[in-house]
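Q: sequence and computational prediction follow.
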Amino acid sequence: MRFTDFTPYDLVLLAQGLGVSIALFLATSAIGLVIGTLWAVVRFYRVAVLTPIITFLAELLKNSPVLVQLFLVFFGLPGLLHIRVTPVEAAMITLSANTAAFVYVIAVSAIESISRDQIEAARVFGLTRWQVLRHVVAPQATAFAIGPLVALLVNQLQVTSLISVIGVVDLTKIGDILNLRTLKPFVVWTAVGLLYYFSAKLVALIGTRFENRLRAHSAWRGL
């Protein structure tokens, strides 16, 4: 067998790389959604000290390159704090924080899209601020935000390809390994690109179905 030949095991390698990419995408998306939503809730409650800090942090994260953030966490933090950060840990921290920043912006926009008259009317009827957030703001804001959130998640799936530069053996890294071994870049990167494409289409399909069901439910409730 020449060093340029493909083997059946290459399919296993691609599947493993895809599994790593999807696992990191799911984990960092979940963490980012929770953190970003909590940041938006802090802004909703207008916490004096935390709100400007969160706003500044979100602006910094969403307006700087993800690759630079990745290098800063992987190379900068160990040198600054004298701690050990593995490639997977650096990827988790960076992608989670970056996702949180964009979720925060989307959530804030969704909350601000709700008429202040509805909030004031709910307060007049005796609802606490938590009840207003839970029963008035959250359902409508979720229906408004789901479309942008789906688009964000599709983009974040593509962003996971950057983590290969720090040594995470994801789908892109496997593609790089196969490319160096087979010297057939067109075949290798076409296969890798198609795997990312179909994964992104699946995320978009799931998100669209969820959005349609949520909007139908909201319409039935008169939201």
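A: Good, I have the coordinates.
Q: C-alpha from now on. contacts and neighbour counts both.
A: OK.
Q: give me the neighbour count for Asn212.
A: Each residue near Asn212 was counted by other CA atoms under 10 Å, and the total is 14.
Q: what's whichever strand or helix holds it packed up against?
A: Under the criterion of DSSP states H and E, Asn212 resides in helix 185-220. Contact partners of helix 185-220 among helices and strands, from 3 or more CA pairs under 8 Å, 6 or more residues apart in numbering; DSSP states H and E: helix 138-159, helix 171-182.
Q: can I get the ones you listed in TSV with mean neighbour count?
A: Formatted as TSV, those follow (neighbours: other CA atoms under 10 Å):
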stretch	mean neighbour count
helix 138-159	18
helix 171-182	20
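Q: check it against this one:
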Amino acid sequence: MDRLALFKESLPSLISGLAITLKITLFSLIIAIILGLIFGLMNISKKKSIKSIAVVYIDLIRGTPLLVQAFFIYFGLPMVSGVRIDPMVAGVVALSLNAGAYMAEIFRGGIQGVDNGQMEAARSLGLSYSTAMVKVVIPQAIRKMIPAIINQFIISLKDTSILSVIGIRELTQSGQIIIARTYQAFDLWLMVGVMYLVVITLLSILSKNLERSLSYDQSKRTAKAFWKLKSA
């Protein structure tokens, strides 16, 4: 089979696999952001018991490979509970827990990167700690975290290839199935690699543009504040 015919025959299956890859990554990232915010806030808590829970979760997830986590959720938990878990559900849970631990560190770093004076000023205006955190600190932190969040999206997107071991027909698994039928390993892996590269390159461009846009907005706000002070 010539390469053009192979490409035409394989493209629909690979695009279907890519769609599943993007779906898993998107769902996992949404859940991971929620987990990251919760455990990031717990990690900066002054209560040792709350902070300890966050530290255990982060260290446990970051200290074990995603492959082991996926196997544990898909093969291990059903043996204990007796309930079979759908591969897609297991994949999303494993990837969400994995990315959530890294998101927690991103949120912790972003929140701690906001000047302490912002919280003090908000509290001096009568806002409670939680209100000041939600309305003042976190919005400022998110601006700094957006590039890191997109970078984690890219990492999670690549990590979905690991989930092929539990039977999810994402992009990598789709390529393996076609190779088993056609024996065209070089051409198929080249196609799969190019598809990953295109998506990740687009995300990288988006990250750089967002970072540039946020820096420009910050510069405009700083300039406006400066001229207000000068004209006062």
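A: Thanks, I have it. In this text the structure is predicted, and so the values were computed from the model without any measurement.
Q: hang on, the earlier thing: what angle sits between the helix holding Asn212 of the first structure and helix 138-159?
A: Between helix 185-220 of the first structure and helix 138-159, the angle comes out at 180 degrees (axes from the mean of the first three to the mean of the last three CA atoms, to 10 degrees).
Q: quick check: helix 185-220 of the first structure compared with the second structure, mean distance?
A: Once the two are superposed, helix 185-220 of the first structure sits an average of 1.8 Å from its aligned residues in the second structure (mean CA distance after the TM-score superposition for the first structure).
Q: list the buried ones in that helix?
A: Neighbour counts over helix 185-220 of the first structure (16 or more other CA atoms under 10 Å) mark 188-189, 192-193, 195-196, 199-200, 203-204, 207-208, 210-211, 214-215 as buried.
Q: columns distance to Gly79 of the first structure on top of the helices and strands packed on helix 185-220 of the first structure, output as CSV?
A: What follows is these, written out as CSV (distance: least, CA to CA, whole Å):
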stretch, distance to Gly79 of the first structure
helix 138-159, 25
helix 171-182, 25
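Q: what's the closest of those helices to Thr28 of the first structure?
A: Thr28 of the first structure sits nearest to helix 138-159 of all these, at 9.2 Å, using CA to CA.
Q: off-centre distance for that closest one?
A: 9 Å (CA atoms, centre = their mean, to the nearest Å).
Q: that one vs the second structure, mean deviation?
A: Mean deviation for helix 138-159 of the first structure: 1.4 Å (mean CA distance after the TM-score superposition for the first structure).
Q: which residues does that helix contact?
A: 21-22, 25, 29, 66, 95, 99, 102-103, 106-107, 110-111, 113-114, 196, 200, 203-204, 207-208, 211, 214-215, 218, 223 (CA atoms under 8 Å, 6 or more residues apart in numbering).
Q: at 7 Å what do you get?
A: 25, 106-107, 110-111, 200, 203-204, 207, 211, 214-215, 223 (CA atoms under 7 Å, 6 or more residues apart in numbering).
Q: quick check: that helix aligns to which part of the second structure?
A: Per the alignment by TM-score structural alignment, helix 138-159 of the first structure matches residues 138-159 in the second structure.
Q: which among the helices and strands packed on helix 185-220 of the first structure is found nearest to Ala122 of the first structure?
A: Of those, nearest to Ala122 of the first structure by CA to CA is helix 138-159, at 13.3 Å.
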